[in-house]
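Engineer: sequence first, then the predicted structure:
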Amino acid sequence: MNRSKMLELLLIEDNECDVELARVAFERCDANCNINVVNDGVEGIRYLKKEGEFESAAKPSIILLDLNMPKMSGASVLEFLKNDEDLRSIPVIIFSTSESKVDIIDSYTNNASCYIVKPFIIRDYISIVNQIISYWLESARLPKTIQAK
């Protein structure tokens, strides 16, 4: 598998344990990603709009988005992203503990690229991250990776 491309991943997640799990899982999977983390939906929007301390932030190749966060929900962030002409093409993976059918249907209705329920066991978490890498970072052709070609 070709893991030579460096991709920008934005993780919008408020739970520090989940952030650490994601970092460890991507590290163990030997992902060639620069992982940027913001801790709530408001900060996620500021990052994506390059406001304040995020003015030089790289545009993400892919976004992992939690649904249940303080200040602004992941659903609101998703709606913002998909209504913004410059950001709507970025694939958004909803990565949530919620197994609610309503959350899943709403996410797809609002154009989420994928919905994954977070596993709680590190082995399963690593397996999911490997699948994310395999599909989204190796198989799929993302807009950011083909712009210059």
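Structural biologist: Right, received. Where do you want to start? Residues are numbered from 1 along each chain as shown.
Engineer: okay, CA-based contacts and neighbour counts for the rest of this
Structural biologist: Fine.
Engineer: quick one: the strands in the chain?
Structural biologist: For the chain, strands defined by DSSP state E occupy the ranges 7-12, 33-38, 62-65, 92-96, 114-117.
Engineer: putting a second one here so we can go through both:
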Amino acid sequence: MSKGHRKAVDILLVEDNPGDVRLTRECLLDNKVHNTLNVVVDGEEAMYYLRKEGKYANATTPDLIMLDLNLPRKSGFEVLKEIKADENLKVIPVVVLTSSEAEKDILASYSLHANAFVSKPVDLFEFTNAIAQIKGFWLEIVKFPLE
């Protein structure tokens, strides 16, 4: 791979709110992030995707997981706990991206080895800025292993 050319970053967004999915997708596109964004809408689907089970048998292993905490069927905390307990998944960085600002949720996320905790701003401009900041750090500064 030549200098200046990076492989596309595969992102798994675990988010049940269609509006937040759309905004995240638009923010990543607007910021010209070279990525593939895959979306699942609940915690069980996230684990099927990550373990390449069922309809996700051909899924790519993500370089980054953006995980909401308030999910149907299996909470973000349960997903995070399963990811970090799995030898094949635990190295994938997980950014908790949630509407919660509760100290107990922040502490619980880091206790389960989240790599970052970001509260989703309600304001559109601030939400866009938060995604841009995540993009700037996780997709431009952080180095991912070559496959």
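Structural biologist: Sure thing, it's come through. This one's a predicted model, so the numbers in the text were calculated from it and none came from an experiment.
Engineer: just put the strands of the first structure in TSV and tack on mean neighbour count and distance to residue 51 of the first structure.
Structural biologist: Formatted as TSV, the strands of the first structure follow (neighbours: other CA atoms under 10 Å; distance: least, CA to CA, whole Å):
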stretch	mean neighbour count	distance to residue 51 of the first structure
strand 7-12	23	15
strand 33-38	17	13
strand 62-65	24	18
strand 92-96	22	20
strand 114-117	17	27
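Engineer: in JSON lines: these, plus distance to residue 47 of the first structure.
Structural biologist: JSON lines is the format used below for these (distance: least, CA to CA, whole Å):
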{"stretch": "strand 7-12", "distance to residue 47 of the first structure": "9"}
{"stretch": "strand 33-38", "distance to residue 47 of the first structure": "8"}
{"stretch": "strand 62-65", "distance to residue 47 of the first structure": "12"}
{"stretch": "strand 92-96", "distance to residue 47 of the first structure": "15"}
{"stretch": "strand 114-117", "distance to residue 47 of the first structure": "21"}
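Engineer: what sits against the most centrally placed residue in the first structure?
Structural biologist: Compute the mean C-alpha point of the first structure, and by CA atoms, centre = their mean the closest residue is residue 64, 1.5 Å away. The neighbours of residue 64 of the first structure, taking CA atoms under 8 Å, 6 or more residues apart in numbering as the test, are 9, 10, 11, 12, 92, 93, 94, 95.
Engineer: residues touching the aligned partner of the fourth one in the second structure, list them.
Structural biologist: Spelled out, it's residue 12 of the first structure. With TM-score structural alignment as the criterion, residue 12 of the first structure lines up with residue 14 in the second structure. When contacts are counted by CA under 8 Å, 6+ apart, residue 14 of the second structure touches 39, 40, 41, 42, 43, 46, 65, 66, 67, 68.
Engineer: next one: residue 43 of the second structure
Structural biologist: Contacts of residue 43 of the second structure by CA under 8 Å, 6+ apart are 14, 71, 72, 73, 74, 75, 76, 78, 79.
Engineer: so what does it match up with in the first structure?
Structural biologist: So, by TM-score structural alignment, residue 43 of the second structure is matched to residue 41.
Engineer: leaving out sequence neighbours, find the closest residue to its match.
Structural biologist: Counting by CA to CA, 6 or more residues apart in numbering, the nearest residue to residue 41 of the first structure once its immediate chain neighbours are dropped is residue 72, at 4.6 Å.
Engineer: how far away is that neighbour from residue 116 of the first structure?
Structural biologist: 20 Å (CA to CA, to the nearest Å).
Engineer: sounds good, over and out.
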